[in-house]
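Participant: got a predicted structure here, sequence first:
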Amino acid sequence: MRKLTFGMNLSVDGYIAAPGDDLGWSVPSDELFQWWSDRVGTTELALYGRKLWETMSSHWPAADQQPGVTPAQSEFARRWRDMPKVVFSSTTSTVDWNTRLVAGDAVTEITRLKADDGGPMDIGGAALAAAAMRAGLIDDYVMVTHPVLVGGGTPFFTALDSWVNLRLVETRTFPDGVLLTRYETRS
C-alpha cells in the first residue's frame, strides 16, 4: 500500500493562500526551495486539485527556459515535468507534462491508487486534500509554517467529522523562521 502525504507551505494562522489566492508571503529560501525540490524528486505520484494544478502548470513547465533561472529552479522544473501526476477536475479538459486527468469521484480514485504497489504519493490543493482528509486517506501531514499571519484565505485543514490522532516524527527549521513539522496519523 502506498503512503499519501499532504504537505504545503502555510501561515502561522493556518492558511495555504491569503485572500485573493495571494502566495507572496510564502517565498522560500534557497534551502527550503531545495527541500521542496528534493521532495518532488522522491515522489512517485503527485495528486493535484484543479486550482493548484493551474498554478503549477502555468509556471513550471517552461521555468527552466526563463532568463535568470537558477540551477535549483531548473532542477525543480525538470523534476516537476518528469514526475507522474494526476489532476482531479470536472472542469479541466486537457493536461500535459506526464499528467493524467480524473473527472470522477476523487476519493474512489485515491483509494484505488493507495492500494496499488508503488512509492510515495503527495496530494496538494485544499479541496482535494480536504476530501482525502475526511475519508481518512492521508498518512502524513507536512506543514512548512512561515512566520506570518495572513488573516484569512484558503485553510490547510478542513472541518472533520472526527478527530485524527497524529504523532510528531520530524521537525526542522529553515532560514527566516520557517518551521517544518511532519506528523504521521495514528490508528
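Facilitator: Nice, I can see it.

Participant: when you work out contacts or count neighbours from here on, use the C-alpha atoms and nothing else.
Facilitator: Will do.

Participant: spell out for me which residue occupies the centre of this protein.
Facilitator: G124 (3.3 Å; CA atoms, centre = their mean).

Participant: my read: that residue touches M8, true?
Facilitator: Yes - under the criterion of CA atoms under 8 Å, G124 makes contact with M8 at 7.3 Å.

Participant: can you tell me the helix or strand for I16?
Facilitator: Assessed by DSSP states H and E, I16 sits inside strand 15-17.

Participant: rewinding a little: so who does the residue nearest to the centre of the chain touch?
Facilitator: Contact analysis of G124 by CA atoms under 8 Å, 6 or more residues apart in numbering lists F6, G7, M8, A46, L47, Y48, G49, L52.

Participant: could you do D13 as well?
Facilitator: Residues in contact with D13 (CA under 8 Å, 6+ apart) are V148, L149, V150, G151.

Participant: tell me the residue furthest from the middle of this structure?
Facilitator: Most distant from the centre of the chain: P67, at 26.5 Å, with distances by CA atoms, centre = their mean.

Participant: dropping in the other structure now:
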Amino acid sequence: MAKLINTDIVSLDGFVNDENGKFGWAEPVEEVHRFMNDLDREIGTHLYGRKLYDVMTYWETVHEEPGHPDFILDYSAIWRGADKVVYSSTLEEPRSARTRIERTFDPEAVRALKESATRDLAIGGPTLALQAHRAGLIDEICLVVCPVIVGGGTRALPAGVRRDLTLIEQHTFSQGTMFVRYRVDG
C-alpha cells in the first residue's frame, strides 16, 4: 500500500503563509530545491486543494521559458510526470496534464487510491490536508522549516487533531532551513 505524505514548507512558527497570504520567504534556495526534487521524484500522485494547485501550475510550462537552471527544469519534469487530483467545487477544467478534478474530498476514495497505488501520494494545502488528518489517512508528515517567524497566517498542521509521531529523518541545510520527516503512529 502506498503512503499518503503531507508535505509543506513552513515558517518556524508553523505557517505556510503570513497574515497577508504571502509566502515569498518559503521559496527554497538551490540546495533545498534539489533535496525536495529528490523527495518528489518518489511521488506518483499529488492531491491538491484549489489554491495550492493554482500556485503549482507554474511547473506545467516553466520548462518552455529560456534561462532556468537545471534544478528548476528537473522539478518541472518531475511535476509534469506525476498524476494530480485537484479538489475544487469551482474549477471547471484542469490547467495541467495528468490532472483530474474531484468536487469533494472522499476519504474512502483516497483510501482506495492508497491501496491501489504503486507509488506514494503527496497531499498539499492545509485545508485539504486537514480533512485527510481528520480521516486518519496521513502516514507521514514532511516539513521544510524555514528560519523565519511570520507571526500568523495559515497553519500548516491542523488544530484539534492529535497524532503521535516518530522522527524518521532530519536534515539541516547551510542557511538554517531544516527538513524533518515523521511517521504518524497508530
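Facilitator: Structure's in. What do you need? Keep in mind that this is a model prediction, so the values were computed, not measured.

Participant: thinking again about what came up before, can you flag the buried ones in the contacts of D13 of the first structure?
Facilitator: For the contacts of D13 of the first structure, a neighbour count by 16 or more other CA atoms under 10 Å gives the buried set as V148, V150.

Participant: farthest pair in the contacts of D13 of the first structure?
Facilitator: V148 and G151 (9.2 Å; CA to CA).

Participant: what's around S116 of the second structure, how many residues?
Facilitator: If you count neighbours by other CA atoms under 10 Å, S116 of the second structure ends up with 11.

Participant: now A109 of the second structure: how far from S116 of the second structure?
Facilitator: 11 Å (CA to CA, to the nearest Å).

Participant: same check on V110 of the second structure?
Facilitator: Distance, V110 of the second structure to S116 of the second structure, using CA to CA: 10 Å.

Participant: then R100 of the second structure?
Facilitator: Relative to S116 of the second structure, R100 of the second structure is positioned 17 Å away (criterion: CA to CA).

Participant: okay, now the closest residue to S37 of the first structure other than its chain neighbours: neighbour count?
Facilitator: In space, S37 of the first structure comes closest to F76 once its chain neighbours are excluded; the distance is 5.2 Å by CA to CA, 6 or more residues apart in numbering. The number of residues packed near F76 of the first structure is 24, by other CA under 10 Å.

Participant: check G81 of the second structure too.
Facilitator: 16.

Participant: how about the helices in the first structure?
Facilitator: Ranges of helices in the first structure, per DSSP state H, are 30-42, 50-57, 71-82, 106-115, 126-134.

Participant: and of the ones you listed, who's closest to V142 of the first structure?
Facilitator: Closest among the helices of the first structure, once you apply CA to CA, is helix 30-42, at 11.1 Å.

Participant: output the contacting helices and strands for that closest one.
Facilitator: Under the contact definition 3 or more CA pairs under 8 Å, 6 or more residues apart in numbering; DSSP states H and E, helix 30-42 of the first structure sits against helix 71-82.

Participant: kindly recompute the last result at 10 Å.
Facilitator: On a contact count with 3 or more CA pairs under 10 Å, 6 or more residues apart in numbering; DSSP states H and E, helix 30-42 of the first structure meets helix 71-82, strand 121-124, strand 166-174, strand 178-185.
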